[in-house]
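In: my questions are about this predicted structure, shown below with the sequence.
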Amino acid sequence: MSLINTQIKPFKATGFVKGEFKDFSEADLAGKWAIFFFYPADFTFVCPTELGDLADHYEDLRAMGVEVFGVSTDTHFTHKAWHETSETIGKITYPMLGDPTGTISRNFEILREDEGLANRGTFLVDPDGVIQFLEVTAEGIGRNAAELVRKVKAAQYVRKNPGQVCPAKWEEGEETLTPGLDLVGKI
């Protein structure tokens, strides 16, 4: 079953953010856009490249009203240690949530139960707490934060402009489509 257009489930987690531990829950998302960026584990290989890439785009996302949560089944203590020992991870200013019980990962149906690790998955949640976008890749395939920013812009455009849709490779400012019988067979 797809999680698209479903409400996120309640969660509580402690995260490491800006040198401190902070508690988070689904209530913190009310009225806001949010990205949940799951990755398998701290102190690994592809994960820091993705998290660093996302850190490079974090201010753009914040300017769009989007909060980012990096999530793995590591603890918030492990996130702190990684943040302090890796130059790439050290530049992260978005919350890194610890999910050692796998609750959040299960809620998003991204947990590898046999390993206790999250798959590499990205979820965009709208201000109503509804999942609008998800992407899951295999362990060795890293994600692209610039493409994620483009997709967030498309989701926000569609929300603000009911009846409009964004075609493939749509970039902000380009033409959109109005679905209707007049377009059938014309594209």
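Out: Perfect, I can see it now. Because the structure is predicted, anything quoted here is derived from the model rather than measured. Numbers count the residues shown, from 1 in each chain.

In: going forward, measure contacts and count neighbours with C-alpha atoms only.
Out: Will do.

In: which SS state does the residue located most distally from the centre of the chain fall under?
Out: The C-alpha centroid of the chain is most remote from Asp182, which lies 35.7 Å away (CA atoms, centre = their mean). Per DSSP: H, G, I helix; E, B strand; the rest coil, the secondary structure class of Asp182 is helix.

In: from Gly163, how far off is it?
Out: 14 Å (CA to CA, to the nearest Å).

In: and for Pro179?
Out: Taking CA to CA, one finds Pro179 at 7 Å from Gly163.

In: now Asp128: how far from Asn144?
Out: 25 Å.

In: likewise Leu134?
Out: 13 Å.

In: cool, and His57?
Out: Distance, His57 to Asn144, by CA to CA: 10 Å.

In: and here's the other structure:
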Amino acid sequence: MQEVKIGQKVPGFELEVYEPQKGNFSKISLKDILQKGKWVVLFFYPADFTFVCPTELADLANYYRKLQSMGVEIISVSTDTKYTHLAWHRTEKLLEKVSFPMGADTTGKISRLFGVYDEDTGLALRGTFIINPEGILVSSEINFYNVGRNAEELVRKMEANIYLMTHPDEACPARWRGGEKTLKPSEELIGKVHEALR
């Protein structure tokens, strides 16, 4: 399967997951989530029982309800098995609030699709991908193993992407938050962005 790029439609896929809310295993289909009109955030991380990873998932868990209220489904993904996810969730105190599905990409197929699979280690790099309800990849962020992410910034990106879905003729400037001024690209705006944001 060819690596998906920004602006392209994401091919359908299924993932085995551990669902902490229910305490059981199941399968998640991208198609099923999109049919509900939801946005999807895939949150790849290197491995269970490591060091930066539980801090990232704990941070993300703090914003999960807010993201759900915005129509977003989160799936964390690593190349570990669903059994390892269950064991890690039960033993690592930082994961106590984690209730989003934890995907098991044991073959690396989904990690390769999004360009985060490290062939040398068999692990996924830290990748965050936003898929809109039409199945289009609209945002991509990839970090190396030793740099953790900020879930608050993910919320900001989601606010902007959701706004722009219904306002496609506008653009969100740096650090934009809901309710703030946006930009309307045109010939008149060239060289006048400062004035437009005042």
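Out: Yes, it's here. Bear in mind that the values here come from a model prediction, so they are computed numbers and not experimental data.

In: what does the residue farthest from the centre of the first structure align to in the second structure?
Out: Per TM-score structural alignment, the equivalent position to Asp182 of the first structure in the second structure is Glu188.

In: which SS class is Val149 of the first structure?
Out: helix.

In: need the nearest residue in space to it, chain neighbours excluded.
Out: Leu61 (6.8 Å; CA to CA, 6 or more residues apart in numbering).

In: give the contact list for Gly31 of the first structure.
Out: Taking CA atoms under 8 Å, 6 or more residues apart in numbering as the criterion, Gly31 of the first structure is in contact with Asp126, Pro127, Asp128, Gly129.

In: do a quick rundown of the helices in the first structure.
Out: Along the first structure, counting by DSSP state H, helices occupy 46-63, 76-85, 87-90, 103-107, 145-160.

In: pull out the buried residues from stretch 121-135 of the first structure.
Out: Buried residues in stretch 121-135 of the first structure, counted by 16 or more other CA atoms under 10 Å: Gly121, Thr122, Phe123, Leu124, Val125, Asp126, Gly129, Val130, Ile131, Gln132, Phe133, Leu134.

In: in space, what's closest to the second one - neighbours in sequence excluded?
Out: Computed as CA to CA, 6+ apart, the closest residue to Thr122 of the first structure that is not its neighbour in sequence is Phe37, at 4.7 Å.

In: aligned to the one you found, what sits in the second structure?
Out: With TM-score structural alignment as the criterion, Phe37 of the first structure lines up with Phe43 in the second structure.

In: you'd agree that match is up against Ala124?
Out: No. Between Phe43 of the second structure and Ala124 there is no contact under CA atoms under 8 Å: 10.2 Å.

In: between these two, which is the more surrounded one?
Out: Remark: of Phe43 of the second structure and Ala124, Ala124 carries more neighbours, 28 against 22, as counted by other CA atoms under 10 Å.

In: residue in the first structure matching that one?
Out: Checking with TM-score structural alignment, Ala124 of the second structure has Ala118 as its match.

In: ok, Phe129 of the second structure touching Val41?
Out: Yes. Phe129 of the second structure lies in contact with Val41 (CA under 8 Å); the separation is 5.6 Å.

In: still on that earlier bit, contacting residues around the residue nearest to Thr122 of the first structure?
Out: Applying CA under 8 Å, 6+ apart to Phe37 of the first structure gives the contacts Val68, Phe69, Gly70, Val71, Arg120, Gly121, Thr122, Phe123.

In: and of those residues, the nearest to Thr88 of the first structure?
Out: Gly70 (14.0 Å; CA to CA).

In: map that closest one onto the second structure.
Out: Gly70 of the first structure maps onto Ser76 in the second structure, with residues paired by TM-score structural alignment.

In: any idea how far Arg177 of the second structure is from that match?
Out: Distance of Ser76 of the second structure to Arg177 of the second structure, given as CA to CA: 25 Å.

In: now Phe51 of the second structure
Out: From Phe51 of the second structure across to Arg177 of the second structure, the span is 31 Å (CA to CA).

In: among the two, which residue is more densely surrounded?
Out: Per other CA under 10 Å, whichever of Phe51 of the second structure and Arg177 has more neighbours is Arg177, with 17 against 11.

In: mind checking what the more buried one lines up with in the first structure?
Out: Checking TM-score structural alignment: Arg177 of the second structure goes with Glu171.

In: residues touching that match, list them.
Out: By CA under 8 Å, 6+ apart, the neighbours of Glu171 of the first structure are Arg150, Ala154.

In: redo that, cut-off 10 Å
Out: Glu171 of the first structure makes contact with Arg150, Lys151, Lys153, Ala154 under the criterion CA atoms under 10 Å, 6 or more residues apart in numbering.

In: counterpart of the third one over in the second structure?
Out: Yep, that's Lys153 of the first structure we're talking about. Here Lys153 of the first structure is matched to Glu159 in the second structure, going by TM-score structural alignment.

In: doesn't Leu67 make contact with that match?
Out: Yes. If you go by CA atoms under 10 Å, Glu159 of the second structure and Leu67 touch, sitting 9.2 Å apart.

In: what do we get in the second structure for Pro48 of the first structure?
Out: Per TM-score structural alignment, Pro48 of the first structure is aligned with Pro54.

In: find the residues that touch each one of Phe43 and Ala124 of the second structure.
Out: Val77, Ser78.
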